[in-house]
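> what's the 3D shape of this:
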Amino acid sequence: MKHIILPAVLLAIPTVAFAQAPDDAAADSSTIIVTGEGLELPPGTPAYGSVVIDRQRLLDSASGRIESVLGDVAGFQQFRRSDSRSSNPSNQGATLRALGGNASSRTLMLLDGVPIADPFFGYIPFSALAPERLSVVRVTRGGGIGAFGAGAVAGTIEMASATRDQLPDFSASAFYGSRDSTELSAGLTQDLGGGYVSLSGRWDRGVGFQTTPKDQRVAATVPAAYDGWSTNLRAVAPLSATSELQFRATLFEDNRTLRFKGADSMSQGQDASIRYINRGAWQVDALAYIQARNFANIVMSSSTFRKSLDQRNTPSTGIGGKIEIRPPVGDAHMLRLGVDTRFATGDMYEDAYNANVATNPRTFLRHAGGDQWTTGFFVEDDWTLGGLVLTGGARADRWSISNGFYHQASATTGATTGSDYADRSDWEFSGRVGALYHASDAFALRASAYSGFRLPTLNELYRPFVVFPITTQANAALTPEKLKGAEAGVDLTPIEGITLSATAFYNRLDDAIANVTVATNTRQRQNVDRIVAKGVELTAAAKLGDFNLSASYAYSHSRVRAPGAAFDGFTPAQTPRHAASATVAYSPAHGPSLSTTLRYVAKQYEDDLQSDVLPDALTLDAIARLPIGHGISLVARGENLFDETVVTRNAGGSMDLGTPRTLWIGVSFGR
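So this is what the prediction gives:
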């Protein structure tokens, strides 16, 4: 992990040429150089305090999973503390800045500029995001909505695909781990004309560990088995000396079993995008994408261990695009103009069963769904005045929620109940401003203020769910969440190779969507008045010879403001006050390497009434590589080496646990 500070160009994703032009051709406009990247980052980007995770750190993950690496950025969290092997996929929303746990993402996650959240649920398909396919990840905590698209109320996580120079012609790895786990991956990258094509695949499976504490297990309790695969095709082709076309397609499927035999879930997706980049005088970034996703889940009764619900089919589609233009307005300015749009539609088909009867008859058939559309127009300008960079932008977003419904039919009589909900639409206006002042090469100050919004997902609007013994009701009347925030920070480079950063922030999320207790064992999604989060984030990085050190700490004081409610003044659910991460890596140019990561998460509450505690947890991960020649290395990995008990769910004492000590041994080639 590397904190990006001075100068501004350091924040940009490195521009790496596929074919190096000879020196005498450097000024030849006919020379075609393919990068496979987006446009360079504006000079004002550091004003919003980004943290970058580089490719080596992505490859040095003990778990081999992107969500674990994102934990390097203190303050990053999912709805549950579980990773994508032992959590229900619909729980895997990403958030930052202690704005409250939510299974839908409050953080906008982008891959090569494309939003990747599920169109119906809003969760992130982490299992489909193989770290070895990525070049870099940039995390912006806060920052509101810039030229990204709607949904960045808690920040933005931008991922970029690996470039040609980072992708060997062939790479592969194979690992065997605790509890009969295997992980296989391979990649093939070949030059094609003036561009290249890269095809990669990954398959993970395992018997899994017992997520249920020993004293709560019954005959029907089983380990959290998982079996998932993904494949990715990426092609980059030059169109001229300054422009190129990028194409990406990803297919994935993930199957998991959680807690009880038969409690199976499945998520799958087929995503494709095409992007046009022009780096000429009039710079252009234009992309279009389509996502086809599905989800299925079987809920078992925790008393009779028979099927109580079969969420058998949840097809959803996301379609969208973006056009950004940067006209030539002089060296002192970078002006960005554009429009982006996203359409999401989805349906939920589920069958309810009577789990108290031996024949386990079907009782109800349910169908729910709807459509969402958001179109935004944005303008942003960065103005460089010597050591001072000023940045500011504004957005106008038109949103609509339409064709919403929830229908239930009796399986025995055919009688139907339910509702069709009125269409809604409105405009949201948001913006952000920032300043970055380079007092010297070793000292910089930054400040920013911003606003943003997030629409409730189709899942939050129309789909109730049960995690025994709690039933959570949907709410078709939910309104958008709206963020206002400000922050200030300082970046220091006391000596070459060492960077230090501190940020103080204040964020207010109005009409925050939360799971509110309305009766015993019953919650409902509701807009609460607001969540106020304030705190401090510290980041440090150092490169000392062959040693690399990085550390991150976040202190968050977060409170719910809901006058008249029982939880007024409480800490939002799923929100720790302290989070920290530290990584020490020894990485010589040749010979063995070692990387260790220590993480701490303070206690947090499962529910809005602070009745169920998730204790704090301290974990240690490590990975060691031993090159044996010809591009082959032996690799050993260890997760949670302390074998810390990590409680991921606590509903009145009914608990789920996170990953115990897990050891891996394997071999890699070309990495």
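
> hey, let's count contacts and neighbours off CA atoms from now on
Fine.

> Gly93 and Ala447: what is the separation?
Distance, Gly93 to Ala447, by Cα to Cα, to the nearest Å: 28 Å.

> more neighbours: which of these two?
Gly93 (25 against 22; other Cα atoms under 10 Å).

> these two touch, right, the more buried one and Gly100?
No. Between Gly93 and Gly100 there is no contact under Cα atoms under 8 Å: 11.1 Å.

> list of residues touching the helix or strand harbouring Ala488?
Assigning secondary structure by DSSP states H and E places Ala488 in strand 481-492. Outside strand 481-492, the residues that touch it by Cα atoms under 8 Å, 6 or more residues apart in numbering are 5-6, 49, 142-144, 153, 442-456, 499-513, 527.

> now show me the structure for the sequence below, then we'll compare the two:
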Amino acid sequence: MSQSRHSETRGCAVIRSPIFASTVSLAAVLATPAAAQESDDEPIIVVTGQGLAETPAAPAYDVQVIERETLVSTSSGRIEDALAAVPGFQQFRRSDSRSANPSAQGATLRALGGNATSRALVLLDGVPMADPFFGFIPFSALAPERLAAIRVTRGGGSGPFGAGALAGTIELQSAGIDTLGTLDAQLLANDRGETEASASVASRLGAGFGVISGRWDRGKGFFTTPVGDRVPATARAAFDGYSLQVRGVAPLTETIELQARGLIFEDERTLRFEGADSRIEGQDASLRMIGRGAWEFDVLGYVQARNFANRVISSTRFVPVLDQRNTPSTGIGGKIEVRPPTGERNVLRLGLDYRRSDGELFETAISAFSGQVSARRNAGGTNTDLGLFVENDLTLGSLTLTGGARLDRYTIRNGFFTERDAAGAIQIDDRFADRAGWETSFRAGALYRLGDGASLRAAAYTGLRLPTLNELYRPFVVFPVVTQANAALENERLEGFEVGVDFAPSDRIALGLTAFDNRVKDAVANVTIAENLRQRRNIDAVRARGIEANAKLSLGEVSFDGGLAYTDAEARGSGAAAALDGNRPAQTPRWVAGATLAWRSAQDWLLSATLRHVGAQFEDDLETDILPAATTLGAFAQVPLADGISLILRGENLTDETIVTRDQGGSIDLGVPRTVWAGVRLGF
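Below you'll find the model as predicted:
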């Protein structure tokens, strides 16, 4: 397994500067001259822009690191394409963030999917990125060129990461000034005339640094509807989205670092028919303080404002039938972690984290025949989670042991659903009872180093995920199927264990193999209760057992990076869900595999080809409609033209494989066809 312990100085700025007192304000830090006077006895202040270093026992869990070179050399330039290099990663559907409905873009690992909500916890610089209302990930706002690396922990339960890490944790780490350089920009266009433009500008500010980065993607898109099913109202999957991020890092003392980040984004898409438009937008802000002294600490606070809008078009009359015009939501939270000095061979982690998700839906139902309003609906609520955690790592020679416990206090409250007719008269006015409770989670692992780069590991864990506001209160339609919400949903609980072996005799070879058994109890699934009618319900369990394998080889200028996951997953259901007992969860492939072969020269030439295979999946819980297996070929080329200037060529799905992303009763959507990109990259 490719595992990496990142140095605290990755992407750092190392500058000699006077000692900053702990009371120095951020403004004073940013005003410090970049060329501070040097002397032999002045300390070196190291600004990393990262969180605390991972603990010695982190490799006891199934960890894979995606390095920056992989992030910026995918065939599509999308973050979800880079994550697909991790066997076991999947979204609810195969569509990417240009052609999917955003509300369906949940992230999961270990084939523990089955609905559109994320079962993996996605963090950007420690901040959860899931939408507070829906639980989807705004992949289009997460530009891979802004990142230094991504660390993926498959399984592992919640631990100190926070509730929501049911299937694992995906940690995105922003790049610092030494990684980005002063200017990094690129502009590309494809054979359909679509464009991708991005740029970042970085500057040293005193002993710290600041970065401003932006990205804009737009295009007419491709037809997701098969040729034989197109009608005059059929539209391309047009997209137009931007994101802008501002980030600053500054030292407060020799060992204390302040990090601030702001992110705004908006993304508009059209799916299937003219007028079937969706839009997501968000504004995030976070402030983080990292202490790397004798008492290490990580203090983080954030606020998120998000919105979602979606218009549904009738697939028979091709007129609007539902206008989900406004879904404002807010996420507020933070984390405090402390690592007391407990000796060189021991690492103790103590802390708490908190997240509040608040939001509501405003939508209008429209008659397909008269075009008049038939109903107006309003729904929403508030979820909170306060977690306390403790974890300890102990190294005894070649053996490292780790164990931790977590206690969560959750609330589900203020839930409501209201429906009015066209005249404003109330037809439904449901107020749901508040709920609260305590949940405990545990995880433990062991790592034994055999020598010569070989090691054995084992881990067991439990985890927790609260149902989202979307699952609790918002019904939806994907013609011809109606899916009802369910305010009585219980929390999902994970129980799992895994064993693995890693072999890395040098920095040129890294091999890993993991066998796992995970079970999600009370899993939330879209359960068929009548023809073309489903409801979100807790089924008995979803169980996934399988193997994950990774291999990285480097032979001079040539490298190979491959991975494979085989998962035997099945649902356990009784009562109303008895019909799906023993079935594979919806959208869950049995086999996933990928391999990248690359050549990089000393002159910064880079040529790579990526082959990926996704096995057959069922569209629904009853295994009625099947999505055939798909094998795709992607390519990337970087050709230096001059100092700091390169030609970039990319190819997506070069064999033009037919990728079926949705099949509900013969209503089919397709994924990206063959697409070729060309452009230039500047880096200084």
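
> circling back to that earlier point, distance from the strand holding Ala488 of structure 1 to the middle of the chain?
Taking Cα atoms, centre = their mean, to the nearest Å, one finds strand 481-492 of structure 1 lying 20 Å from the centre of the chain it belongs to.

> check stretch 423-433 of structure 1 too.
23 Å.

> what's the answer for stretch 436-455 of structure 1, then?
The answer for stretch 436-455 of structure 1 is 23 Å, by Cα atoms, centre = their mean.

> please tell me how far Val236 of structure 1 sits from Leu129 of structure 1.
Relative to Leu129 of structure 1, Val236 of structure 1 is positioned 19 Å away (criterion: Cα to Cα).

> neighbour-wise, which of those two wins?
Legend: neighbour count by other Cα under 10 Å for Val236 of structure 1 and Leu129, higher for Val236 (27 against 22).

> not counting sequence-adjacent ones, nearest residue to the aligned residue in structure 2 for that one?
Aligned by TM-score structural alignment, Val236 of structure 1 pairs with Val249 of structure 2. Of all residues not flanking Val249 of structure 2 in the chain, Gln259 sits nearest, at 4.5 Å (Cα to Cα, 6 or more residues apart in numbering).

> that neighbour touches Gly49, doesn't it?
Yes. Shown here, Gln259 of structure 2 and Gly49 form a contact pair, counting by Cα under 8 Å, at 6.6 Å.

> those two: which is more packed in?
Higher neighbour count among Gln259 of structure 2 and Gly49: Gly49, with 31 against 25, using other Cα under 10 Å.

> the counterpart of the more buried one in structure 1: helix or strand, and which one exactly?
Alignment of Gly49 of structure 2 against structure 1 is given by TM-score structural alignment, with Gly36 as its counterpart. According to DSSP H and E, Gly36 of structure 1 maps onto no helix or strand at all.

> with Val249 of structure 2 instead?
Assigned by DSSP H and E, Val249 of structure 2 falls in strand 239-251.

> now do that strand: which elements does it pack against?
helix 26-30, strand 44-47, strand 208-219, strand 256-270 (3 or more Cα pairs under 8 Å, 6 or more residues apart in numbering; DSSP states H and E).

> give me that answer again for 10 Å
For strand 239-251 of structure 2, the packing partners by 3 or more Cα pairs under 10 Å, 6 or more residues apart in numbering; DSSP states H and E come out as helix 26-30, strand 44-47, strand 195-205, strand 208-219, strand 256-270, strand 277-292.

> what's the offset of the last one from the middle of its chain?
Averaged C-alpha coordinates place strand 277-292 of structure 2 at 13 Å from its chain's average position (Cα atoms, centre = their mean).

> which residues in structure 1 does the helix or strand following it match up with?
Sequence order places strand 296-313 as the next helix or strand after strand 277-292 of structure 2, per DSSP H and E. On the basis of TM-score structural alignment, strand 296-313 of structure 2 is assigned to residues 283-300 in structure 1.

> do the same with stretch 173-191 of structure 2
Going by TM-score structural alignment: stretch 173-191 of structure 2 matches residues 160-178.

> perfect, that will be all.
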